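Visitor: Got a sequence here, can you model it:
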Amino acid sequence: MRDLAARYRGRTVIRGVSFVLRAGERLALTGANGSGKTTTLRMLAGLVAPVAGSGHVLGADVRRFRAIPRGRIGYMPQTIGLYPELDVWTNLLFRARVLGLADPAGVVARALDSHGLGDHARTRVGHLSGGWARRAQWVASVLHRPPLLLLDEPTAGLDSATHGEFRSWLDRFAADGHAIVLITHNAVDLATCDRVLHFRDGRADPV
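Guide: Here you go, the predicted structure:
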């Protein structure tokens, strides 16, 4: 990315943002609320169009944001993006089918088991505690093993044990060659990243 800029409701919210991310690397975005971190993440996900700058996401021109291959991106928003009235199994099975995965039920069953969610498979997402809901959201974001993973405050509010599990999952993803961009204020998470960009008033400086 080079000199990216974006506007929201008529206001420039990021300007001059530049960085490079390679396979297997982790990039952290940090800074005050409203400084442009989430807008940058949403631009990489193909949800916001830049108004200036250039770059590529998985080979697609970021300026043609609708051409960004979203099926090859995992996006975990800060708020839970699953259907609260449906149970965990149904949410994940629906996601697997939308992604066109072979053997969607098998993929979901293995993912539930490997992330300790088996006992909560038939629990409605709206009835889960915050930590279990974020665990389910993580699984939904990585079912298709995306080469690019975008995470907005993935460990916020988690207890230390669950936080440690999330870090181990991130370690394995990076070791397998997946690129990761995460928004975080957690010092432990920041220390695991290859690079850190600090956002302030829409600009990002390397730390």
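Visitor: hey, let's count contacts and neighbours off CA atoms from now on
Guide: Fine.
Visitor: Which positions in the helix or strand hosting residue 169 come out as buried?
Guide: If you go by DSSP states H and E, residue 169 is part of helix 160-175. Using 16 or more other C-alpha atoms under 10 Å as the burial criterion, the residues of helix 160-175 that qualify are 162, 163, 166, 167, 170, 171, 173, 174.
Visitor: Let's compare: structure for the following, please.
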Amino acid sequence: MLHAETGIDTTELALKARRLREVGLFVRETRSPNSPRATHRQVANLIVMILSDAPALYAERTIARAEAMRNMDLKHARQNEDAGPEFAVFKREDASFVDVLADLIQKASDNPDWFAHAYRNTYIEFEPLSFRALVDLDVIGPGPMGGRRIFAATLNFADHTNELTSSAPQSFRRTTRIDAPLLRAIGAEFARQDG
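Guide: Next up is the predicted model:
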């Protein structure tokens, strides 16, 4: 599914997954029909490897950096009275980029069709050279005139534990973007496996 949605070669995806598996960050499959399946967080780890464009050899270091990325500005969170505990991870100061990505995958797998509608304007941008991410959340709920905003926030993630975080010159920066349909497709795959 990731190959179909991203166009990334299956050999490269398999290598990144294997390196994650070797350091305990991805599921260890067996040939049994009862083989364990990847968790939402493990798939988030694989997506971080794809976004960062890091060599598979650096899987452990790459995920450690992504887990150290924190939202730098919570002032931009905008919500109405319907923004209940299901949005808690987006409001937490200690939530990492991996936490937020895993939570979005969880929400997409709980109800892919609802996610496709409610989160349709949500997107993620990642800049691998400076190791920064932006998560633009825009969640629309049911209501008159086709719905109303339940929750909106712009989360800016950076890893300030690393001296090289902001060393990439502006002219060399390149951003990769994930839109809601990719997250919905991942969620739909989880939902299909759950029956």
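Visitor: For the two chains, what TM-score is obtained?
Guide: Overlay of the two chains. TM-score (TM-score structural alignment, normalised by the length of the second structure): 0.25; 85 aligned residues with a C-alpha RMSD of 5.6 Å.
Visitor: Give the next helix or strand downstream of the helix holding residue 169 of the first structure.
Guide: Secondary structure here is assigned by DSSP H and E; on that basis, the next helix or strand after helix 160-175 of the first structure toward the C-terminus is strand 179-183.
Visitor: hang on, the earlier thing: rebuild the buried residues of helix 160-175 of the first structure as a markdown table, extending it with distance to residue 42 of the first structure.
Guide: Output for the buried residues of helix 160-175 of the first structure, formatted as a markdown table (distance: C-alpha to C-alpha, whole Å):
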| residue | distance to residue 42 of the first structure |
| --- | --- |
| 162 | 26 |
| 163 | 24 |
| 166 | 21 |
| 167 | 22 |
| 170 | 20 |
| 171 | 23 |
| 173 | 21 |
| 174 | 21 |
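Visitor: which one of those is nearest residue 53 of the first structure?
Guide: Closest approach to residue 53 of the first structure among the buried residues of helix 160-175 of the first structure (C-alpha to C-alpha): residue 174, at 27.4 Å.
Visitor: and the gap between that closest one and residue 180 of the first structure?
Guide: Residue 174 of the first structure sits 7 Å away from residue 180 of the first structure when distances are taken as C-alpha to C-alpha, to the nearest Å.
Visitor: that older thread, which single one of the buried residues of helix 160-175 of the first structure is nearest to residue 96 of the first structure?
Guide: Residue 96 of the first structure has its nearest neighbour among the buried residues of helix 160-175 of the first structure in residue 173, at 18.7 Å by C-alpha to C-alpha.
Visitor: That closest one and residue 38 of the first structure, how far apart?
Guide: Residue 173 of the first structure is 21 Å from residue 38 of the first structure, where distance means C-alpha to C-alpha.
Visitor: Repeat that for residue 181 of the first structure.
Guide: Residue 181 of the first structure sits 11 Å away from residue 38 of the first structure, going by C-alpha to C-alpha.
Visitor: Same question for residue 11 of the first structure.
Guide: The spacing between residue 11 of the first structure and residue 38 of the first structure, counted by C-alpha to C-alpha, is 15 Å.
Visitor: Mind checking which of those two has more residues around it?
Guide: Each of residue 11 of the first structure and residue 38 had its neighbours counted (other C-alpha atoms under 10 Å), and the higher figure belongs to residue 38 (20 against 8).
Visitor: could you give the angle of the one helix or strand the more buried one maps to to strand 179-183?
Guide: In the assignment (DSSP H and E), residue 38 of the first structure maps to helix 37-44. The directions of helix 37-44 of the first structure and strand 179-183 differ by 150 degrees, with axes from the mean of the first three to the mean of the last three C-alpha atoms, to 10 degrees as the criterion.
Visitor: I'm done for today, thanks for sticking with me.
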